[in-house]
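K.L.:
What shape does this take:
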Amino acid sequence: MVTKKVVITNPTGLHLRPAGNLCKVAMNYKSHITFNYGDNTANAKSVLSVLGACIKCGDELEFKCDGPDEEEALTAIVSAIESGLGE
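P.N.:
Sure, this is the predicted structure:
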């Protein structure tokens, strides 16, 4: 299992479009991908789970990837977030 903390920089947070883009990236990998925010955990492959987290600009998320392609999955997720998730 690999983990990394990332700060959301999108001005409007993770609303539908960036949440969908995050899920698209996550679904390209076989690994189980989740993120922690506060005391809660969300599935990065579920749009409803990501939207339900109500992530705002400046929030810090800790992503956890566990599986056969965990390193590549984590790198892709972090890269997508740092590039703004299509915003």
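
K.L.:
contacts and neighbour counts: CA atoms only from here.
P.N.:
Noted.

K.L.:
Residue 10 versus the closest residue to residue 31 other than its chain neighbours, what's the distance?
P.N.:
What sits nearest to residue 31 in space, not counting adjacent residues and going by C-alpha to C-alpha, 6 or more residues apart in numbering, is residue 67, at 4.0 Å. Using C-alpha to C-alpha, to the nearest Å, residue 67 is found at 28 Å from residue 10.

K.L.:
between the two, which one's more packed in?
P.N.:
A direct count of neighbours by other C-alpha atoms under 10 Å for residue 67 and residue 10 places residue 10 higher, at 21 against 14.

K.L.:
so that one is in which element?
P.N.:
With secondary structure defined by DSSP states H and E, residue 10 is part of neither a helix nor a strand.

K.L.:
next up, for comparison:
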Amino acid sequence: MVSQKVVITNPTGLHLRPAGNLCKVAMNYKSHITFSYGENTANAKSVLSVLGACIKCGDELEFKCEGPDEQEAMNALVEAIENGLGE
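P.N.:
I've put the predicted structure just below:
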């Protein structure tokens, strides 16, 4: 398992479009991918789970990837978030 903390920089947080883009990236990998925010944990492959976390600009998330391609998945997620998730 690998984990890494990432700060969301999108001005509007993870609303539907960036949440969908995050899920698209996560679904490219076989690994189980979750993120923690506060005391909550969300499935990064579920748009409803990501939206339900109500992530805003400046929030710090801790992503956890566990599986055969965990490091590749983590690298892709961090890169996508740092590039603004298509925003």
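
K.L.:
Any chance you could compute the TM-score here?
P.N.:
Structural agreement between the overlaid chains, expressed as a TM-score with TM-score structural alignment, normalised by the length of the first structure, amounts to 1.00; 87 aligned residues with a C-alpha RMSD of 0.1 Å.

K.L.:
Okay, helices next: where are they in the first structure?
P.N.:
Per DSSP state H, the first structure has helices spanning 16-26, 47-52, 70-82. These are given in chain order.

K.L.:
Relative to the second structure, and after superposing, what's the average distance for the first one?
P.N.:
Once the two structures are superposed, the average separation between helix 16-26 of the first structure and the matching residues of the second structure is 0.1 Å (mean C-alpha distance after the TM-score superposition for the first structure).

K.L.:
Hey, what's the angle from that helix to helix 70-82? Just curious.
P.N.:
Inter-element angle recorded for helix 16-26 of the first structure and helix 70-82: 160 degrees (by axes from the mean of the first three to the mean of the last three C-alpha atoms, to 10 degrees).

K.L.:
Buried residues in helix 16-26 of the first structure, which are they?
P.N.:
Going by neighbour count (16 or more other C-alpha atoms under 10 Å), the buried part of helix 16-26 of the first structure is 18-26.

K.L.:
Let's have the helices of the first structure in TSV, adding distance to residue 34 of the first structure.
P.N.:
Listed next are these as TSV, based on distance: least, C-alpha to C-alpha, whole Å:
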stretch	distance to residue 34 of the first structure
helix 16-26	9
helix 47-52	10
helix 70-82	10
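
K.L.:
Among these, which comes closest to residue 61 of the first structure?
P.N.:
helix 70-82 (10.4 Å; C-alpha to C-alpha).

K.L.:
What is that closest one packed up against?
P.N.:
strand 2-7, helix 16-26, strand 60-66 (3 or more C-alpha pairs under 8 Å, 6 or more residues apart in numbering; DSSP states H and E).

K.L.:
got a list of contacts for stretch 64-79 of the first structure?
P.N.:
Outside stretch 64-79 of the first structure, the residues that touch it by C-alpha atoms under 8 Å, 6 or more residues apart in numbering are 1-4, 6, 22, 25-26, 29-35, 63.

K.L.:
Which members of those are classed as buried?
P.N.:
So, of these, 3, 6, 22, 25-26, 29, 31-35, 63 end up buried under the neighbour-count rule (16+ other C-alpha under 10 Å).
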